[in-house]
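In: the amino acid sequence is not available; the structure is as follows:
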């Protein structure tokens, strides 16, 4: 299907071109670790017995037990719908089920917005005073990078086995950190009746110029994943979320609105050259993002009002 779609869209060139001829002549193959999708006819769930019945090329296999957490089982039983994918990771088989959870209606009149400034030194700083420091995570990433380099340089069978066993460990650790941060921010927003305002950092890796020793940190920065976690958690509890233009958030004073790059004294300090406001640079940015989020939300509400006759 992907090959036909690319040919139809013209992504592989004109008929008879070398690239298109090569793509059409190449046999279609599937990765050994690719997911195997099953619909409800091929795979059925028995929730009371906590087993599944799977149709295979060798016939139907019944009473295959599965294990999951209590919360996951409750969600599975209540909201599962559609197909399930069977995947293999590091010798363990997983069933990935699709669950359609209804979204809570978004509060149309939030009591202000919580601004969230995303960064590398501090993963997230909110206008309410919460700061998720990135020092521990950056140290962890550095240790993992050094260990991978040592094992790759060694090149022995035992080193390769260890590399394979540690594969995706850093990804799981980072994802867990982002889940914890996102949950804290969304709980605060829900409790206070506020919305969440985030910077739109799309394409930032292409725009920013850094020294060679700073590039690994930028490319390992998982701001998009954290924003995604915030978005879906906010939707589940009905908290509105908006994205704002990140331009000048590090140079604009959240008190008077004055812009001057010299106001950013260093990474952690912001001292306004106009009104003299002195605060942590990330706190200043998060407060400006909060004000900008309120303006974006108000503008969006005005644009949705039907025109009068």
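Out: Looks like it came in fine. For clarity, every value in this text was computed on a predicted model and none was experimentally measured.
In: switch to C-alpha atoms for all contacts and neighbour counts from now on
Out: Will do.
In: quick one: contacts for the residue sitting nearest the centre point of the chain?
Out: Centrality entry for the chain: nearest residue to the mean C-alpha point is residue 225, 1.6 Å, by CA atoms, centre = their mean. Contacts of residue 225 were listed using CA atoms under 8 Å, 6 or more residues apart in numbering, and they are 175, 178.
In: looking at this, it is in a helix?
Out: Yes: secondary structure assignment places residue 225 in a helix (DSSP: H, G, I helix; E, B strand; the rest coil).
In: against that first model, consider the following:
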């Protein structure tokens, strides 16, 4: 199982100057290679032909052999990803504005976009918490980094492959890939159904409710600040808007991490699996009023599901996604099962019109998700029929 570990790089003045000179130069060179590739081959350039066309020029610009190879491979990988996104329809249908824009110009790399280093260009000293890294000013040794003891232990034991150098908000970071063994998934004795929402970020079938009111207030406050900055229309306002957007995303990710960590810990402790609704494409299926559109679009439900999924895999907890149809309208009583829209008279309450069962609507949805997961798990893990 591959995960990313981020550490903060703490350079001195000389080291920071070398890094500041190197990263924009690397990305400028990658943009040039991308333009050459697009002019010659459109979106179909490969590593071999780009090496033949661009390797000599990159060497003449002062890049080492390994650095030049990485720049070329990075450009080729970017076009491979773009072709895959177009093929899979992630940029819209043929002729759509977004797809035409992506197909009409070469890929450009931001000046401080992350650049990849392999073990030849970047080596780690975990005991001293330093790295040795290639730059245009020569190799920098004893470049310090800072991280938690847990992250340092993960790096020392499980780091594999390449690492990315990135500058964000004036700070330098290294993002390393670790490869840890996945534990075997245990057989669940029951399931925890999780209903995701906007007012309540997550509600479990046990009745635990993780409310989103604080996150909602924070997002509304950020929206007011964005409106004030957008009205100024200055370059500094635009830069501040980008910083605020990243800060808001980090805050939402922090909240989702806390919720997902708690849900997985409860499932692991009680020997149960975790079941969520399949919510792919919900923004296209659901119609909301104009004043609710921004709230729905900024709802981080997919990120919460992804966090729960990878934390469950890391802990060996069974994980399933089930059909979300009518989970908030179906009565969870086994002998009833009545499904009707008027079973949910308000957003927060459920009241079955047939048997009279009542309760919080989100908890009822979590119970229905749990019951569907039990049936789905039995179906998926049923033994194959004996050959005739």
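Out: Nice, I can see it. Values in this document were obtained by computation on a predicted structure and should not be read as measured data.
In: picking that back up, which residue in the second structure lines up with the residue nearest to the centre of the first structure?
Out: Residue 225 of the first structure is assigned residue 303 in the second structure as its aligned equivalent, the criterion being TM-score structural alignment.
In: residue 98 of the second structure sits in which helix or strand?
Out: Under the assignment given by DSSP states H and E, the secondary-structure element containing residue 98 of the second structure is helix 97-103.
In: which bit of the second structure covers the longest strand along the first structure?
Out: Among the elements of type strand in the first structure, defined by DSSP state E, the one spanning the most residues is strand 80-89. Against the second structure, the aligned range for strand 80-89 of the first structure is residues 159-168 (TM-score structural alignment).
In: how much does the matching stretch stray from the first structure?
Out: In the superposition with the first structure, the aligned residues lie an average of 0.5 Å away from stretch 159-168 of the second structure, counting by mean CA distance after the TM-score superposition for the first structure.
In: contact partners of that stretch?
Out: Surrounding stretch 159-168 of the second structure, the residues in contact under the criterion CA under 8 Å, 6+ apart are 112-119, 122, 172-179.
In: give me the helices and strands touching the helix or strand harbouring residue 74 of the first structure, please.
Out: Of the helices and strands defined by DSSP H and E, residue 74 of the first structure is found in helix 70-79. If you count contacts as 3 or more CA pairs under 8 Å, 6 or more residues apart in numbering; DSSP states H and E, helix 70-79 of the first structure packs onto strand 92-99.
In: change it to 10 Å
Out: If contacts are counted by 3 or more CA pairs under 10 Å, 6 or more residues apart in numbering; DSSP states H and E, helix 70-79 of the first structure sits against strand 43-46, strand 92-99.
In: follow-up on the earlier one: buried residues in the longest strand of the first structure?
Out: With burial defined by 16 or more other CA atoms under 10 Å, the residues of strand 80-89 of the first structure counted as buried are 80, 83-85, 87.
In: repeat for stretch 131-147 of the first structure
Out: Neighbour-count burial for stretch 131-147 of the first structure, counted by 16+ other CA under 10 Å, picks out 131-132, 134, 137-138, 141.
In: what's the average distance of the longest helix seen in the second structure to the first structure?
Out: The helix of greatest length in the second structure, counted in residues with DSSP state H as the criterion, is given as helix 235-270. Plainly put, helix 235-270 of the second structure ends up 1.7 Å away from its match in the first structure on average once the two are laid over each other (mean CA distance after the TM-score superposition for the first structure).
In: between strand 159-168 and that helix, find me the angle.
Out: Orientation note: helix 235-270 of the second structure sits at an angle of 150 degrees relative to strand 159-168 (axes from the mean of the first three to the mean of the last three CA atoms, to 10 degrees).
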